[in-house]
Structure formats: C-alpha cells, structure tokens
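Q: need a structure here:
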Amino acid sequence: MKPSILIADDHPLVLKGLQDFLIEKDSNIAAVAKNGKEALSLIKALQPDIAILDIQMPFYTGLDIAKICKDENLPTKIALITFEKDQTIYNEAISLNVYGYILKEFALDEIENCIASMIEDKPYFSPELSDFIASNNDSKKIDVLTSTEKRILKGIAENKTAKEIGEELAISSRTVEKHKRNIRIRLEMDSKSTSIFLFAKNNYKFL
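A: Okay, here's the model as predicted:
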C-alpha cells in the first residue's frame, strides 16, 4: 500500500508543482495545505505517513510542526523543503528527528528518492546540502578515531540502532554503546545523543 502524503507550502505555484508531480507519479496524496496552521490540523486529523513541509510558512513553520509532532509522538514522518543552506536550521531539523531535508531548487529531482528513503525508515538529505554542511565542518577530527569507531559512526549516520551496528560488526550492542561513549570523549562532545548523530551526518562522506 502506498504511503499517504500531505504537502504544505504557502507558495501556490510550488504547492501545485509538487502536487502535480506526485500525482503524475501515482502517489497517494492525502491532503494539501497552504499554511502551517492548515498543515498541522490536517496532520493531527489524518495522520498521514509522510508530510512534506515548506520550512517558512505562516502561523507555523515546518520546524514548528516537526517539534509538535515529536513532542506529541505523532507518527507522521516529516520532510522539509527550503531554499536555505543554513547550518543552524539543518542542526535543528536533525534534533527534531526530521526524515527529509530537500533544497527547493532540486525538489522535483529528489522528492521521489526522499519518499522512498522515508518509506524504508531512513533519513534523506539533499546531496548538495550535505556537501555544503560537510565543507563547513572539521572533518580532520575523524582522524583521531579507530577504524571500528569510524564504522560505528557511519552506522549512526545511517540511522541504524546499536543492535544493527553490532550485528554488522559481530559485536554486542553493549560494546557498540561503549564505543559511542569513547567517540564522544575523543571528539569532546556533550552527552546528548543528537551531538554524535549530527557529527556523523555532517561528515558522512569522510567515513
């Protein structure tokens, strides 16, 4: 069964373009919204599998909606679309468990891949954005990690659980957690789980 999708954007032409494109691809469009208030109301009422949201919208931004969905444990997976290449916004999106982050200029080229990735429970970020973020991070820090730690970091970036990473490396999930603690110490990170995930995502190409 195809996932139900909600689309929200306050720019009529962008909204229609995305809707027409996905209809042409035979996607299951559950609803469309022209602002954040409508989008949030529809998400709560319909609980679509996926919501594709413009970051900047009246009433509620895409990030506002992502935070509400996280706080209220709503099952809808959020993908954001934006023109902005902004490290701070990107980091906030990651901390809110956003599953997709697409630059509008590449939206029609990437939206299918994003949806397919989200269906498999894997985050999708525009390659152009990932390259930009990586270029603004100190990838040399990775050199202090062991080969096993690098493989664990790669698994973290791919949103894998400690159990899944452990099975790949033939070690226990408890050992994976010990390695994660060591990685945080080596990279001088705080204890928040998002810190190591952000670093892993931002430096994935170097792992």
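
Q: from here on, contacts and neighbour counts on C-alpha atoms
A: Fine.

Q: and residue 3, how many neighbours?
A: A count of nearby residues for residue 3, using other Cα atoms under 10 Å, gives 16.

Q: Excluding chain neighbours, what is closest to it?
A: Closest residue in space to residue 3, ignoring its immediate chain neighbours: residue 49 at 5.6 Å, by Cα to Cα, 6 or more residues apart in numbering.

Q: Check residue 65 too.
A: Take residue 65 and drop its neighbours on the chain: the residue closest to it by Cα to Cα, 6+ apart is residue 40, 6.3 Å away.

Q: For the helix or strand where the one you found lies, which residues meet the burial criterion?
A: Taking DSSP states H and E as the criterion, residue 40 maps to helix 36-46. Neighbour counts over helix 36-46 (16 or more other Cα atoms under 10 Å) mark 36-40, 42-43 as buried.

Q: could the residues you listed go into TSV alongside distance to residue 119?
A: Formatted as TSV, the buried residues of helix 36-46 follow (distance: Cα to Cα, whole Å):
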residue	distance to residue 119
36	23
37	25
38	24
39	20
40	21
42	20
43	17
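
Q: helix, strand or coil for residue 29?
A: At residue 29 the chain is in strand, as set by DSSP: H, G, I helix; E, B strand; the rest coil.

Q: Quick one: residues contacting it.
A: 4-7, 19, 22-23 (Cα atoms under 8 Å, 6 or more residues apart in numbering).

Q: one more to line up against the first:
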Amino acid sequence: MLKIYLAEDQVMIAQALKTLLELEDDLKVIGTATDGKKALKDIIALKPDIALLDIEMPSLTGLEVATQLKLLAIPVKVIILTTFAREEYFAQAIKAEISGYLLKDSPSDDLIQAIRTVTNGQTVYESRLVKGMFDKSKCPLNKRELQILDVMKEFSNTKQIAQAVFLAEGTVRNYISAILSKTGTSSRLEAVLLAKENRWI
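A: A predicted model of the protein is given here:
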C-alpha cells in the first residue's frame, strides 16, 4: 500500500483527488493540507511515500515545500500537480529534484501511472512542459545523468553501460528513464543526438 499526502488549497479539487486516488486498491491518502506550512510539518511527521503538492498555496508554495524536504533529506517522492505551465516554476522544480511534474488538466490515469512510476525511482515530467518550456541550450541533466548519456554514445546495451559507470543495471535503467523524461526524447539515440547537438556531451 502506497501512502500519499495531498496538499491542495482548493478544497473541491482536493476532495476530488482524494476520492480518485482511493479508488485504487494500492493507494491510500494519509493526510491533506490546504497550506504549505502544514503540509511540510505533516510530511515530516507522517512519512508518506508520495507527496502530491500544488504550487501556489498559502504560507509556503509547493516548490518551497519540495525544496525544504530535499534540504532535510526526507525520503519522500514529490509530484508537483499544477495548473501553471511556467518555465520558472518548472526550472525550480528540477532544481529541487522532484520526481514528477504534471498539469492538472492531464488525464487522471496519467496521475495514477505517475505515482507508480516515481515509486520505482523514475521521474515523470509532463512532455508539454519539457518540450515547450526548456531552452534546449540549458541542460536539464545532473552530472551522473550526463555521465551515463556520454557512455551511451559508445554502448547501447544496458549491461555494458552499467559496467562502464560501475552501477547496477536497474539503477542505470532508472537513470536512462530520467534522461528521456527530462529531455523530452523517446529513445536513447534521440537523447544522445540532442545532447551532441547542444554540446552537453
């Protein structure tokens, strides 16, 4: 059973999301908040597996909550769920190393799938945001992801990549999924070509 904390300042939306999530047999909402300060306090105390955070909330924004959780090393996967497709918000979310960033007009099935995906250590970013908001001259990848992407120029086999960077194959697969998600690409080759084009590697 995955424990979920939900922070959303619009009560009707919060109630609808809670109902939607609890229709799934493996998901349970263990707490809710309508402001960021309460959300941060509750998440630290309740230790959910997933925190679904709206961006614009009283006291603290969802991004401020995510940043504090990162600084405190709280082991929770954060998914930002927002109506705001703004480049500055998305950039802050990447910096806070959130696990997911989805728009509220996304299909409900996408949210459920995103929750299960981030639980497995992968990231899920709304493709419209990745493609439409990132200036592709700005690299969205961290140092480890760039290292793996660089090795992908030489090897296409996951086992070979894992051996080259001294990581487990499963860990490498998770990194590759993050690379594809963050760059908005659909294949390893496309990601490598994009990186070369923008001189990230």
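
Q: returning to that earlier point: tell me the one of the buried residues of helix 36-46 of structure 1 nearest residue 90 of structure 1?
A: residue 36 (18.9 Å; Cα to Cα).

Q: surely the closest one meets residue 57?
A: Yes: between residue 36 of structure 1 and residue 57 there is a contact under Cα atoms under 8 Å: 5.6 Å.

Q: which residues touch the equivalent of residue 131 of structure 1 over in structure 2?
A: Matched by TM-score structural alignment, residue 131 of structure 1 corresponds to residue 131 in structure 2. Applying Cα under 8 Å, 6+ apart to residue 131 of structure 2 gives the contacts 183-184.

Q: Make sure residue 131 of structure 2 is indeed in a strand.
A: No: assigned with three-state DSSP, residue 131 of structure 2 falls outside any strand and is helix.

Q: Nearest to the spatial middle of structure 1, which residue is it?
A: residue 99 (3.1 Å; Cα atoms, centre = their mean).

Q: if I look at the nearest residue to it once chain neighbours are set aside, how far off is residue 197 of structure 1?
A: Nearest non-adjacent residue to residue 99 of structure 1, counting by Cα to Cα, 6+ apart: residue 123, 4.3 Å away. Residue 123 of structure 1 sits 12 Å away from residue 197 of structure 1, taking Cα to Cα, to the nearest Å as the criterion.

Q: For the two, indicate the residue with more neighbours.
A: Neighbours were counted for residue 123 of structure 1 and for residue 197 using other Cα under 10 Å; residue 123 has more, 23 against 20.

Q: show me what contacts residue 25 of structure 1?
A: Contacts here follow Cα under 8 Å, 6+ apart; on that basis residue 25 of structure 1 touches nothing.

Q: Roughly how far does it sit from residue 18 of structure 1?
A: Going from residue 25 of structure 1 to residue 18 of structure 1 by Cα to Cα gives 11 Å.

Q: cool, residue 131 of structure 1 as well?
A: 24 Å.

Q: what's the answer for residue 39 of structure 1, then?
A: Relative to residue 18 of structure 1, residue 39 of structure 1 is positioned 15 Å away (Cα to Cα).

Q: do residue 38 of structure 1 as well
A: From residue 38 of structure 1 across to residue 18 of structure 1, the span is 17 Å (Cα to Cα).

Q: Also residue 55 of structure 1?
A: The value you get for residue 55 of structure 1 to residue 18 of structure 1, if Cα to Cα is used, is 15 Å.

Q: The two: who's more crowded?
A: When neighbours are counted by other Cα under 10 Å, residue 55 of structure 1 and residue 18 differ, and residue 55 comes out ahead with 26 against 18.

Q: For the closest residue to the more buried one other than its chain neighbours, give me its contacts.
A: In space, and not counting its chain neighbours, residue 55 of structure 1 is closest to residue 62: 4.2 Å by Cα to Cα, 6+ apart. Residues near residue 62 of structure 1 by Cα under 8 Å, 6+ apart: 36, 53-56, 80.

Q: The same query, at a cut-off of 6 Å, please.
A: Contacts here follow Cα atoms under 6 Å, 6 or more residues apart in numbering; on that basis residue 62 of structure 1 touches 53-55.

Q: Relative to residue 82 of structure 1, how far out is it?
A: When residue 62 of structure 1 is compared with residue 82 of structure 1 (using Cα to Cα), they lie 10 Å apart.

Q: what residues do those two have in common as contacts?
A: Counting by Cα under 6 Å, 6+ apart, the residues touching both residue 62 of structure 1 and residue 82 are residue 55.

Q: Would you mark the buried spots in the helix or strand encompassing residue 196 of structure 1?
A: Secondary-structure assignment from DSSP H and E places residue 196 of structure 1 in helix 193-202. For helix 193-202 of structure 1, a neighbour-count test (16+ other Cα under 10 Å) marks 194, 196-202 as buried.

Q: swap in stretch 94-113 of structure 2?
A: Of the residues in stretch 94-113 of structure 2, those buried (16+ other Cα under 10 Å) are 94, 96-103, 111.

Q: Quick one: residues in contact with that stretch.
A: 67, 77-83, 118, 123-126.

Q: Please name the residues that touch residue 7 of structure 1.
A: 32, 51-52.

Q: where does it fall, helix, sheet strand or coil?
A: Per three-state DSSP, residue 7 of structure 1 ends up strand.
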